[in-house]
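Q: Predicted coordinates and the sequence they were generated for:
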Amino acid sequence: MDWFGRASINFTTSPKSLGLKEKDGQETDLLKVCQAAVPPCQLNPLLFNGHAQTMWTAAKAHGPPLHYKRKIFEADHAEFNGSFAVDFAVTGPSLKEEADETLPPRTAYFTEDELSTLGSDDDKPMLVVLHGLSGGSHEVYLRYAIAPLIDSGKWEACVVTSRGCANSKITTGLLYNARATWDVRQTIKWLTKTYPNRPLFGLGFSLGACILTNYLGEEGSATPLKAAVVVANPWALHISSKMLQSSFIGHHIYQRVLGNSMRALSSRHKEELDKYTNIDTDHLLGLKYLYEFDRAYQCPTWGYPTEEAYYRDASSSDSLLAVRIPLLALNAEDDPIVSHLALPYAEASTNPYTVLCTTSLGGHLGWFEIGGGRWHGKPVCNFLNHMAFEVDLNSINDNGHGEQTYGNPKHGTSYDPIRRKMHVKLNR
C-alpha cells in the first residue's frame, strides 16, 4: 500500500537473470544490479496519483542546465533519405554566449572548425539518448536524467533528434514514427567509427524508448551498445491508444495535448509537407487528437492501412523478446498515457537480458519528489554508472539462452519477434 508518496517497486525478469561479472571478479546478475541501482521511490505526496504527476510536467520548471552543440547528418538510407540533427552535450565557459536563438535553449551549431576536429581515441562511455514525442534535448525530464553523468566529467552524451523536432529542419516529407530506427542506427555507426574506444550505451524516453527498444530488437547481439535504459515506454501502442480514447480525461486531455503537439510540429513544416507529399495539410492542421493525426499522416506516409495497424506494427513489447544486451525498463503503473495493461510483464519474464522495474506511482515521465527533483534520474544514473565502470562487459553469461529462438521444432514452427508472425516450414 502506498503511503504519503512512498511508491512500491517491483521487478520482473527471467527466472535465470543474465549472468554478469564485476571487474573485481565477483559474480552477479542483471537483476541484482538493477535492484541495487533502483533506490526507494519517495515522491511528492501532493501529486498523489498518475494524473497529478503527469500534469505537473507542464509546469515551467527550469531543471539542470545543459549545453549542446548540434550536428546535421545526411541520412545514409536510400528510401528514408533527408537530414536529421544530433545534439552533443558540451561543457565550457563561453557556451552561454554561443547559444543560437533559432535553436532550443543553450544550443548552438558546431562550427566548421569544430566539426573537422570531432573524434578521439579516449575511452569515456558515451550515452545515446532518444527523447519523447515532439521533444528534444532541451526537455526537463531528459536533463534530470543525464545531467549528473555529464557533470561528473566521466561521460559524454548525444541526443538523436526525431526529424522535425526541436527546431530541426526536414528536407523531405518524412517526420518520424515509433518504428523509425534508421537515424539512431546511423548515429551509433558514426559514433563507433568516430570514437572507436568509447563504450556506447542507450537511453530512451516515452516514444524514444519505443524506438530504442525496436532498434535493440532489430539488431539483437549485433548492436554496438553495451547496455540501455528505457523510461516510460508505451510498449503496446494499440492498447494505450484505446485506453486513452475510452475515458473522458484520456480522450479530451491527453489525446488532445499529444495531438496539439504533432499539429504544431506539422505546422512548422507545412511548406515541406506540401512540397514532398500529397497530404492535405489544411485538413491535417485542423485535427485535434493524436490518433487523428496518425490516421492522416502516419498512414499515407508509411503505407499503413489504419492507425491501428501502425500501432500494432510500431509497438515494442515483442521487440523486448529479441533484446540481447542488458536492458533496464522503468515504468509507473499509474501512468495514464501508458496503460498498465500495456506493460510487458510476460515478455520481460521470458528474456534474461531484460528487467522491467515498475513503480506504483509516478505518472508519465513524472516521478516528482518533494522539492521538485525527479526520481527517475537516480536509477538511470546508478544503473549506467555501474554497467560502465563496475561490470566486465566482455564476460556476460547468458545462462545458456544465447541467441534465443521461439517456436516448436516438433511442428516446424518458428516465431520472429521482429516480424511478429509465426512461420511454418513447408514440406516440398
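A: Thanks, I have it. Numbering: from 1, shown residues only.

Q: from here on, contacts and neighbour counts on C-alpha atoms
A: Noted.

Q: all strands of the stretch 1-150 of the chain, in order?
A: Secondary structure of the stretch 1-150 of the chain (DSSP state E, counting those that start in this stretch): strands at 6-7, 9-12, 19-21, 27-29, 41-42, 67-74, 83-90, 107-109, 126-130.

Q: Present these as TSV; the columns should include mean neighbour count and distance to Ala58.
A: Below are the strands of the stretch 1-150 of the chain laid out as TSV (neighbours: other CA atoms under 10 Å; distance: least, CA to CA, whole Å):
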stretch	mean neighbour count	distance to Ala58
strand 6-7	19	22
strand 9-12	17	25
strand 19-21	22	40
strand 27-29	16	38
strand 41-42	21	21
strand 67-74	19	22
strand 83-90	22	23
strand 107-109	22	22
strand 126-130	26	20
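
Q: could the ones you listed be laid out in CSV, adding distance to Ser317?
A: Below are the strands of the stretch 1-150 of the chain laid out as CSV (distance: least, CA to CA, whole Å):
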stretch, distance to Ser317
strand 6-7, 24
strand 9-12, 14
strand 19-21, 23
strand 27-29, 23
strand 41-42, 25
strand 67-74, 29
strand 83-90, 27
strand 107-109, 34
strand 126-130, 18
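
Q: show me the contacts for Val380.
A: Ala37, Ala145, Val229 (CA atoms under 8 Å, 6 or more residues apart in numbering).

Q: One more to weigh against that first structure:
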Amino acid sequence: MPVLHNSDYQAPFLLQNRHMLTIYPSLFRSIRPAAYRRERITTPDGDFLDLDFSERGSSRLVVILHGLEGNASRKYVLGMVHIFNGAGFDTVSMNFRGCSGEPNKNLRFYHSGETEDLHAVIGYLVSLKKYTAIHLVGFSLGGNVTLKYLGERGATVDGTIRSAVAISVPCDLKSGSAELEKRHNIIYMQRFIRDLGEKLRLKALQFPGSINLDHYAEVRSFRQFDDRYTAPMHGFKDALTYWEQCSSRPLLPDIRIPVLVINAKDDPFLGKECYPYEIAAGSKYVFLETPHQGGHVGFVRFGEDFYWSEKRALAFIQQM
C-alpha cells in the first residue's frame, strides 16, 4: 500500500539532467549558516561524537544524519535545519566520527551500517527528558544508517521516536557500489576516494603501522576501498560481507514506525535494488516515493526558499 506513485516533483527546465541536479546544490545553492550550539558526547567505546543543535525551545526534535564525507555544515543539512526550525522544531545535526573537523580517537571511524553511534545519540537525547517526540532525517549513507537502525530495533525502538525520512538511500550497498563504478559516475567516485584517502592518512598518523597506504593511488572503486580498508577496520571479512550485513533493505520489513523513503528514479548513485517497491507495497510503515527526477540529494527548486525534498520531509513528519 505505501508506494506513493504520484510524486509531484518536477525538475527546473534548465536542470533536466540527473548529474546537473546532483551537482547544482553543492556548487550554486546559497544558504545561510545555522546558529549551531555544539555538544560533545562520549561513546561507550571511549570515543566522541559532536552534535550540532539548532534550538527553538520546542518539545519536538529532528535528528539529521549527513551522507558520506559530509558534516553538519553541508547545504543539504542546513536546508533541513532551517525548514524545521521555521516550523517550530528543534534540530540536532549528528556528525559521524571524524566528520566534525577533528579526527576521532579510535582507529575505526564510521561506515554505512554503523548504528551503535546513532543509538548512543538517541539514548542521550532521551535522557535529557526534554523532547516528547523525536524524528529522524537521513541523507544517502545517513539514510541507510537511519533505516537499518529502525529495522534492527523494530518494535523495541524508543517510543519517543515517531517517524523518519530517508533521502537518496543506497539501501542495497552492493547495488549502489556497482552503480558508482560505472563510467558516468567517475567524477563522484574519484572525489569520494580522494576524500576518504585524506581521512586514512590522518588515521595512519594517529596509529602508525595500522594502515597500509602503499599503492593507494590504484584504488578506483568502493569495492577496492572497502575490501582493503572499511571491511578489516570494522570487523568484516571483505567488501561483500560488509555490504550484505550493512544494507538496510533486508531490515525494512521490521520497521515499526512510519518512514518515508525518497529515491529519485534518475539517481546516478542507485541501482535497481535500491528501489524496494515490493517491500513498501507489503508494509504498513515504509512509504516509498520515487520521483522521476531529482538526482542524488538534488530536488532543486528555483525561486523558493526550500527544495522540494525539504518541504516533503516536513509535510510527512508533521502529518505523522
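A: Sure thing, it's come through. Remember, it's a predicted structure, so these values are computed and weren't measured experimentally.

Q: Kindly provide the TM-score of these chains.
A: Aligned and superposed, the two chains score 0.91 in TM-score terms (TM-score structural alignment, normalised by the length of the second structure); 317 aligned residues with a CA RMSD of 2.3 Å.

Q: mapped onto the second structure, which of the contacts of Val380 of the first structure are still contacts?
A: Contacts conserved in the second structure for those, using both residues aligned by TM-score structural alignment, their matches' CA atoms under 8 Å: Val229.

Q: Among the contacts of Val380 of the first structure, name the ones in helices.
A: Ala37, Ala145 (DSSP state H).

Q: Map Gly366 of the first structure onto the second structure.
A: Aligned counterpart of Gly366 of the first structure in the second structure: Gly298 (TM-score structural alignment).

Q: Its match belongs to a strand?
A: No: looking at Gly298 of the second structure with DSSP: H, G, I helix; E, B strand; the rest coil, it is coil, so not inside a strand.

Q: distance of it from His19 of the second structure?
A: Going from Gly298 of the second structure to His19 of the second structure by CA to CA, to the nearest Å gives 9 Å.

Q: which of these two has more neighbours?
A: Gly298 (26 against 19; other CA atoms under 10 Å).

Q: Could you measure from the more buried one over to Leu240 of the second structure?
A: Counting by CA to CA, the gap from Gly298 of the second structure to Leu240 of the second structure is 28 Å.

Q: what kind of secondary structure is the alignment partner in the second structure of Ser168 of the first structure in?
A: Taking TM-score structural alignment, the alignment pairs Ser168 of the first structure with Glu102 from the second structure. Recorded secondary structure, Glu102 of the second structure: coil (three-state DSSP).

Q: Which element, helix or strand, includes the residue nearest the centre of the second structure?
A: Centroid-nearest residue in the second structure, with CA atoms, centre = their mean: Gly142, separated by 1.8 Å. In the assignment (DSSP states H and E), Gly142 of the second structure maps to helix 141-153.

Q: so where in the first structure does that helix end up aligned?
A: So helix 141-153 of the second structure sits over residues 207-219 in the first structure, by TM-score structural alignment.

Q: Give me the residues contacting the matching stretch.
A: With CA under 8 Å, 6+ apart, stretch 207-219 of the first structure has contacts from 130-133, 178-181, 184-185, 202-204, 223, 230-235, 314-316, 319-324, 417-418.

Q: returning to what we had before: so what's the gap between the helix holding Gly142 of the second structure and the chain middle?
A: A distance of 9 Å separates the centroid of the chain from that of helix 141-153 of the second structure, by CA atoms, centre = their mean, to the nearest Å.

Q: compared with the first structure, how much does it deviate?
A: Mean deviation of helix 141-153 of the second structure relative to the first structure after superposition (mean CA distance after the TM-score superposition for the first structure): 0.5 Å.

Q: Just want the angle from that helix to strand 60-65.
A: 120 degrees (axes from the mean of the first three to the mean of the last three CA atoms, to 10 degrees).

Q: The aligned partner of Lys265 of the second structure in the first structure: neighbour count?
A: Alignment note: Lys265 of the second structure maps to Glu333 in the first structure; criterion TM-score structural alignment. Neighbour count for Glu333 of the first structure, taken as other CA under 10 Å: 24.

Q: likewise Phe139 of the second structure?
A: 26.

Q: likewise Trp243 of the second structure?
A: Neighbours around Trp243 of the second structure, by other CA under 10 Å: 23.

Q: can you give me the strands in the stretch 151-300 of the second structure?
A: 161-167, 259-262, 286-289.

Q: ok, now how distant is the match of Gly366 of the first structure from Asn17 of the second structure?
A: From Gly298 of the second structure to Asn17 of the second structure the distance is 11 Å (CA to CA).

Q: Buried subset of the contacts of Val380 of the first structure as a ChimeraX selection?
A: In ChimeraX, a selection of the buried entries from the contacts of Val380 of the first structure looks like this (16 or more other CA atoms under 10 Å):
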select :37,145,229
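
Q: of all the contacts of Val380 of the first structure, which comes closest to Val86 of the first structure?
A: Ala145 (17.8 Å; CA to CA).

Q: For that closest one, what is the corresponding residue in the second structure?
A: Ala145 of the first structure maps onto Met80 in the second structure, by TM-score structural alignment.

Q: Equivalent analysis for Thr354 of the first structure, please.
A: Aligned partner of Thr354 of the first structure by TM-score structural alignment: Val286.

Q: Hmm, that match is touching Pro276, no?
A: No: checked against CA atoms under 8 Å, the pair Val286 of the second structure and Pro276 is beyond contact range at 9.6 Å.

Q: okay, the two: which has more neighbours?
A: Ranked by neighbour count (other CA under 10 Å), Val286 of the second structure and Pro276 place Val286 first, with 28 against 20.

Q: so who does the more buried one touch?
A: Pro2, Leu252, Pro253, Ile255, Pro258, Val259, Leu260, Val261, Ile279, Ala280.

Q: which non-adjacent residue is nearest Thr171 of the first structure?
A: Closest residue to Thr171 of the first structure apart from its sequence neighbours, by CA to CA, 6 or more residues apart in numbering: Gly82 at 5.3 Å.

Q: so what corresponds to that neighbour in the second structure?
A: Match for Gly82 of the first structure (TM-score structural alignment): Asp47.
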